[in-house]
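Student: Just to be clear, the model below is a prediction. Sequence and coordinates:
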Amino acid sequence: MTDKRTLKVAVLGCGAVGSQVVRLLSEQHDDLAARVGAPVELVGVAVRRLDAPRDVDVPEGLLTTDAHGLVSRDDVDLVVEVIGGIEPARALILSALDNGASVVTANKALLAEDGPTLFEAAAKAERDLYYEAAVAGAIPILRPLRESLAGDRVTRVLGIVNGTTNFILDKMDTSGAGFSEALEEAQELGYAEADPTADVEGFDAAAKAAILASLAFHSRVTAADVHREGISEVTAADVASARDMDSVVKLLAICELRPGPDGQEQVAARVHPAMIPRSHPLASVREAYNAVFVESEAAGQLMFYGPGAGGAPTASAVLGDLVTVARNRLAETRGAGESAYADRAVLPMGETRTRYHVAIDVDDRAGVLAAVANAFADHDVSIQTVRQEGRGADAQLVVVSHAAPDAALSATVDQLRNMDIVREVTSVMRVEGGDE
């Protein structure tokens, strides 16, 4: 490799992921050079504070607080961005591309909010923008969608893409704990942040769903296009009801092709808690693990499973992208860019067909079941199953619907809440898997 020039790498950020990227670049230096076909040299690591504690010893002279200066260097071939957030990450990535560097990023929030701007800048600069680490940590899912399944037609992507919420819901299922108790345990074990809002309210999963839908369906989908509900309202009673149906509750990212009102295919993208049968492959995904289930016309059903977060797993995905991008630099070529040729519209959540599980505290008297059934019929919602639990003051009806437009199901629940015979609608949750 003496005739190959050294490729120089700048890393933006040295937190949980960045420190592991720096470590792997050092420990695997010789192997990376062999895989790339040329030496790969770390020439700078941009941080906010030089004296902050770090999980890795950064070689002397590489740390800098001048991130803009680092990405503007003429000798930098590759920039790894792992600082997260919108700014200054966006400005730094655009500057790196404008200065001729290829970019590897793990920034799901930025890609979901303003991916087209970044892709257009990469295309203009004739440089790569790779981002495998932005979704599901070490699990290789974006490249299979972009490359391995490029000759197929993907129709649905269904995934558990947030480890924090999966850990919480798994603990609620296995131990009977409530949400607050399970969240506290997740925080004690380091699976949840002190402020868990981005995870438990579904923002993190929604950003990932936007990226998955964009790749799978060759259309531009942003986080704002994704219907989002978190798990903070999921109760122990909801989880127990799912158990009675031989199901589990999971926070799912669901991206699928659906016929729109005009007959044209549209993209439906949503994140919300849902009951899924224990027989479904995703039901067995435990603790903080992630899994993505892909359905396509030719390949059929595929599932990708593994650790979806953490410094080392995410750094593994970053290094995988770095090797590919480095090879492209040596070959003076670039990989696949954005594919948005289909330009499909996003189907509103209200028009998306879903199923509901509804638990209703009712008066225990004749005619109640008929009145509840009529409320579903008023909105053209067919009932799949109904069962009564308890008597007297404890009387409850549990109804599972067939698939119907989400707006019709929501209107049905609103009508139930206004009925004299209904004391309270105690639980409303969507149901995925099984027959529609």
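Tutor: Good, I have the coordinates. Computed from a prediction, not measured in an experiment: that's the story for all the values here. Residues are numbered from 1 along each chain as shown.

Student: Only C-alpha atoms from now on, for both contacts and neighbour counts.
Tutor: Will do.

Student: the helices in this structure, which residues?
Tutor: 16-27, 29-36, 67-71, 89-98, 108-125, 142-143, 163-175, 179-188, 197-200, 203-217, 236-244, 311-331, 368-378, 406-417 (DSSP state H).

Student: Those helices: which one's closest to residue 280?
Tutor: Smallest distance to residue 280 across the helices of the chain (CA to CA): 13.5 Å, for helix 236-244.

Student: Quick one: residues in contact with the closest one.
Tutor: 172-173, 176-179, 248-249, 275, 427, 429 (CA atoms under 8 Å, 6 or more residues apart in numbering).

Student: repeat for stretch 428-436
Tutor: With CA under 8 Å, 6+ apart, stretch 428-436 has contacts from 238, 273-277, 280, 354-359, 402-403.

Student: between these, which is closest to residue 55?
Tutor: residue 273 (34.9 Å).

Student: how close does the closest one get to residue 68?
Tutor: 41 Å (CA to CA, to the nearest Å).

Student: Tell me which of those two has more neighbours.
Tutor: residue 273 (24 against 16; other CA atoms under 10 Å).

Student: burial measure for the nearest residue to that one once chain neighbours are set aside, as a count.
Tutor: Leaving aside its sequence neighbours, residue 273 sits nearest to residue 251 (CA to CA, 6 or more residues apart in numbering; 4.1 Å). Residue 251 is flanked by 25 other residues according to other CA under 10 Å.

Student: let's bring in a second one:
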Amino acid sequence: MAHASKPLRIALAGLGTVGCGVIRLLDANAAIVRARAGRELQVVAVSARDKGKQRGVDLGRFAWEDDMTAMAARDDVDVVVELVGGSDGPALTLARNTIKAGKGLVTANKAMIAHHGMELARLAEAARVPLKFEAAVAGGIPVVKGLREGTAANAIEHIYGILNGTSNYILSTMEATGADFADTLKEAQAKGYAEADPTFDIEGTDAAHKLAILASIAFGSQVDFAAVECEGIAQVRAADIAQANALGYVIRLIGMADVETGDDGASRLLQRVKPCLVPRDHPLAHVTGATNAVVAEGNYSGRLLFQGPGAGDGPTASAVVADLIDIARGETSAPFSVPVADLVAMPAAGSGNRTGRTYLRFTVTDRPGVLAEITAAMRDAGVSIESMIQQGQKSAGGEVLVAMVAHDGPEKNVSHVLELLGASPSLTADPLVMQIIEG
């Protein structure tokens, strides 16, 4: 290639743990990166909120831009790396300006890609510049590249996994210690595994961003974050984890997507994030701590497991630099594997017709007749009880936990149970419903 001897000149927006990790990686592995990219990767300009902050890396060799959006206009820049975050605001402005200026864009910003990925991909394809976001999903695990390239010959039938390290750390720690959610969250925050405001993590939003991106690549659909059914882990109690264990399961926050064909022949995309019971012999049951894991099932490849650290300066920087190496080699394929014009706008599939076994936990007042009220609602909704695994001990507040497993049946029937009990004064908290993953 004519450009092979010229360095790929990089502007870096955001100098947090990942941004500084990129600089350290490029310094430490300069010879390896140059050999694999076919040319040098050279940071020429950087930007962050606080110029004076000590970051432990030498920034004096780079040009500094107070306004990061100005980096897109620099004549000495070939590609911009955006590591600031946020679905809108300066990050989106920088992304748009970079592509319109005819420069490549690498980002770790899953929220921006989930919300604006289609727009940015159209701009990138029109400008014939690369848009890369390996680091936006599952940190250092090359799952985007694995789906776009490694399974390119396959029809993907299912994709699911553990997509948020904070939630997985909390659940697996509750499992190991017997502690309840609130105490485990505080510990996770103290150790740096959870943010001061952990809302995006524990409510499932972060996992939903990643799932929407993976589903688009896996199924050739337009990114549709708004269609992701999302439920977090804040309702999971130590008692639920103990009961799951007694049944031979662990609880994990699972993001899953697949395509179903309706009676009308139309394809519909189901995307959801929610806590589930996972059999102890399933690969995802052994994923503990802040690790991420993604399972992709291809019609010829079979079940593939991508597993590794889902965050952190080293793993995420590794994914960013892998994208930069692709760009240095001249790789400019469609960001979502096929051109945006060929991505299908798939309607959302409701989960009501899905069948499976279900775990239900009710928090109720301790008085006669409550159990009969619940079982009557289940009977009227057509939900068969496989086992009542706990009538819990009374708490200090006079509440009792009642947990059940329902036989295989449609999820809409379980939803009907909740509707029938919705106005009941016997329930003192929202019920917890978790699907049981089989096999």
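Tutor: Noted; the coordinates are in hand. Fair warning: this is a prediction, and the values are worked out from it, not measured in the lab.

Student: still on that earlier bit, if I look at the residue nearest to residue 273 of the first structure, how far off is residue 101 of the first structure?
Tutor: Residue 251 of the first structure is 37 Å from residue 101 of the first structure, by CA to CA.

Student: Which stretch among the helices of the first structure is buried most, on average?
Tutor: Of all those, helix 203-217 carries the top mean neighbour count, a mean of 28, counting by mean count of other CA atoms under 10 Å.

Student: quick one: that one aligns where in the second structure?
Tutor: Helix 203-217 of the first structure corresponds to residues 205-219 of the second structure when matched by TM-score structural alignment.

Student: how far away is residue 341 of the first structure from residue 219 of the first structure?
Tutor: 7 Å.

Student: same deal with residue 400 of the first structure?
Tutor: Taking CA to CA, one finds residue 400 of the first structure at 33 Å from residue 219 of the first structure.

Student: same check, this time on residue 273 of the first structure
Tutor: 25 Å.

Student: now swap in residue 355 of the first structure and tell me
Tutor: 26 Å.

Student: Between the two, which is the more surrounded one?
Tutor: Between residue 355 of the first structure and residue 219, residue 355 has the larger neighbour count (other CA under 10 Å), namely 26 against 22.

Student: What is the equivalent residue in the first structure for residue 312 of the second structure?
Tutor: Match for residue 312 of the second structure (TM-score structural alignment): residue 310.

Student: residues near its match, how many?
Tutor: 15.

Student: repeat for residue 390 of the first structure
Tutor: 11.

Student: got it, and residue 132 of the first structure?
Tutor: 27.

Student: how much space between the residue lying farthest from the centre of the second structure and residue 426 of the second structure?
Tutor: Relative to the centre of the second structure, the most outlying C-alpha is that of residue 368, 43.4 Å out, by CA atoms, centre = their mean. As judged by CA to CA, residue 368 of the second structure and residue 426 of the second structure stand 10 Å apart.

Student: Need the counterpart of residue 138 of the second structure in the first structure.
Tutor: By TM-score structural alignment, residue 138 of the second structure lines up with residue 136.

Student: for its match, what are its contacts?
Tutor: Here residue 136 of the first structure is in contact with 161-162, 290-291, 307-309 (criterion: CA under 8 Å, 6+ apart).

Student: again, only using 7 Å
Tutor: 161, 290, 308-309 (CA atoms under 7 Å, 6 or more residues apart in numbering).

Student: any idea what residue 297 of the first structure aligns with in the second structure?
Tutor: By TM-score structural alignment, residue 297 of the first structure lines up with residue 299.

Student: Can you get me a residue count around its match?
Tutor: 14.

Student: tell me the contacts of it?
Tutor: 154-157.

Student: what's the closest of the residues you listed to residue 304 of the second structure?
Tutor: residue 156 (10.6 Å).

Student: thought that closest one was touching residue 218?
Tutor: Yes: assessed by CA atoms under 7 Å, residue 156 of the second structure is found in contact with residue 218 at 5.9 Å.

Student: Skip the chain neighbours and tell me the closest residue to residue 203 of the first structure.
Tutor: Per CA to CA, 6+ apart, closest to residue 203 of the first structure is residue 228, 7.2 Å.

Student: mind checking what that neighbour lines up with in the second structure?
Tutor: Residue 228 of the first structure maps onto residue 230 in the second structure, by TM-score structural alignment.

Student: Can you name the residues that contact that match?
Tutor: Counting by CA under 7 Å, 6+ apart, residue 230 of the second structure has contacts 204, 208, 272-274.

Student: Next, the contact list for residue 313 of the first structure, please.
Tutor: With contact taken as CA under 7 Å, 6+ apart, residue 313 of the first structure is in contact with 137-138, 307.

Student: For residue 290 of the first structure, see how far away it is.
Tutor: For residue 313 of the first structure, the distance to residue 290 of the first structure - CA to CA - is 12 Å.

Student: any residues in contact with both of those two?
Tutor: residue 307.
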